[in-house]
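Student: The amino acid sequence is not available; the structure is as follows:
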């Protein structure tokens, strides 16, 4: 199983993902514009995901089915594992079935996107509260229109990437800030996935516009023109 975590810093989602997929049987690749050490067992790529070069680096990494995996013998030595569980066996079968060009291109099982548009740097690096990227992890400006528009750009970028790389039956989770464009984006998701849910976490403040779209089971019949028809 392959999980890609977009905007993974500081690494909470990647940590949960690597615990679930088990290194050696699955792999987790985190991508973020912020340089940060990933959780143990997670592969990390630094770059702006809106850049085609960054997306191509992710694709090239994933084309190698062994890239990003901790070797099985290393896990046995570290954890003193004995016989693999039924879940381990199922995941192994899934990975062994990922052969052929179509599967190499569409080799991701889950895409997680927690990306937020970074603030513009203040003039002069003495403004450390804003210019330091580690202080910009929440990345909300207070301008609801700006936050919404920025999040929609990132969501659409993640969706284009998902269309090209997410296997049939794969799942997609995307953070966004609610606004005028999210209905159209939800319609696009419904053209690509069997089920689409909109969720606002209980931990999110009532006045916050933060929410998540969850796309379940990518459809085999989804057509690019229909999914990305902005006017329809």
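Tutor: That came through, no problem. Everything quoted here is computed from the prediction, not taken from an experiment.

Student: For the rest of this, base every contact and every neighbour count on C-alpha atoms.
Tutor: OK.

Student: Which elements pack onto the lengthiest strand in the chain?
Tutor: Determined from DSSP state E, the single longest strand within the chain is strand 166-177. Helices and strands touching strand 166-177, by 3 or more CA pairs under 8 Å, 6 or more residues apart in numbering; DSSP states H and E, are strand 108-113, helix 144-165, strand 210-218.

Student: any chance of these in TSV, plus distance to residue 26?
Tutor: Shown next, in TSV, are these (distance: least, CA to CA, whole Å):
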stretch	distance to residue 26
strand 108-113	10
helix 144-165	16
strand 210-218	19
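
Student: Including mean neighbour count, could those go into JSON lines?
Tutor: Shown next, in JSON lines, are the helices and strands packed on strand 166-177 (neighbours: other CA atoms under 10 Å):
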{"stretch": "strand 108-113", "mean neighbour count": "24"}
{"stretch": "helix 144-165", "mean neighbour count": "19"}
{"stretch": "strand 210-218", "mean neighbour count": "20"}
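
Student: Below is an additional structure, to be compared with the one above:
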């Protein structure tokens, strides 16, 4: 497995991406095509910028990418890519939504490679990961366009099935994925939700 990891690390360097995580997103995109030309994309936890760079290339010059992270990213988009707007913001802060909406009131795609600082305690790490992805899912409910798409990274734990079930309530299709470039020993998986239901039966009942 170490050889595979080295392969993707070297490939990222050769392809001039700041991190090997780009190939996880690329693999999912090749199969499910959740990113399209001219899309608006919000990237939560964007640093150091590989996912935003890839999304920019896919959506092209008529699209837009907004990347948010506590650390300031500064990668320039590739030739032919969309503009990328880097925001140094905390996704937990209400003002983050205000800042993001200065670029678009809502987005076609929300992507997130967010992960907590790991402690080595699997239970604790998975709980912290789920807390982060629950927040990104809540932001997806607030910021995604109808029929939009969402992908996040999560460390599997005992509450993971509950998270997947919640996604199934919100999206027309949900897939749990383990890209080839992920480490075999890692508990990380990626959850893809496609065709967001902006107004669903459950929420219509709540409004009545």
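Tutor: Structure received. Because the structure is predicted, anything quoted here is derived from the model rather than measured.

Student: Overlay them and tell me the TM-score.
Tutor: The TM-score (TM-score structural alignment, normalised by the length of the second structure) is 0.72; 161 aligned residues with a CA RMSD of 1.7 Å.

Student: Just tell me which of the helices and strands packed on strand 166-177 of the first structure ends up closest to residue 182 of the first structure.
Tutor: The closest of these to residue 182 of the first structure is helix 144-165. By CA to CA, the value is 7.4 Å.

Student: Give me the contact list for the closest one.
Tutor: 6, 49-50, 55, 59, 105-108, 111, 113, 115-117, 140-141, 172, 174-179, 181-182, 185, 192, 209, 224 (CA atoms under 8 Å, 6 or more residues apart in numbering).

Student: what's near enough to touch residue 54 of the first structure?
Tutor: So residue 54 of the first structure contacts 47, 48 (CA under 8 Å, 6+ apart).

Student: go again using 6 Å as the cut-off
Tutor: Applying CA atoms under 6 Å, 6 or more residues apart in numbering to residue 54 of the first structure gives the contacts residue 47.

Student: hmm, back to that, can you tell me which of the helices and strands packed on strand 166-177 of the first structure comes nearest to residue 37 of the first structure?
Tutor: strand 108-113 (18.0 Å).

Student: how about the next helix or strand along the chain from that closest one, aligned to which bit of the second structure?
Tutor: Using DSSP states H and E, the helix or strand that directly follows strand 108-113 of the first structure along the chain is helix 128-131. Using TM-score structural alignment, helix 128-131 of the first structure lines up with nothing in the second structure.

Student: what does residue 176 of the first structure align to in the second structure?
Tutor: Checking with TM-score structural alignment, residue 176 of the first structure has residue 154 as its match.

Student: make that residue 7 of the first structure, sorry
Tutor: In the second structure, residue 7 of the first structure lands on residue 45 (TM-score structural alignment).

Student: how far away is residue 103 of the first structure from residue 180 of the first structure?
Tutor: Residue 103 of the first structure is 36 Å from residue 180 of the first structure, where distance means CA to CA, to the nearest Å.

Student: so what corresponds to residue 152 of the first structure in the second structure?
Tutor: In the second structure, residue 152 of the first structure lands on residue 130 (TM-score structural alignment).

Student: Now do the same for residue 219 of the first structure: its match in the second structure.
Tutor: Match for residue 219 of the first structure (TM-score structural alignment): residue 197.

Student: What residues does its match make contact with?
Tutor: 146, 170, 171.

Student: just to revisit the earlier point, distance-wise, check the match of residue 176 of the first structure relative to residue 171 of the second structure.
Tutor: 17 Å.

Student: same deal with residue 187 of the second structure?
Tutor: Taking CA to CA, one finds residue 187 of the second structure at 23 Å from residue 171 of the second structure.

Student: more neighbours, those two?
Tutor: Higher neighbour count among residue 187 of the second structure and residue 171: residue 171, with 21 against 15, using other CA atoms under 10 Å.
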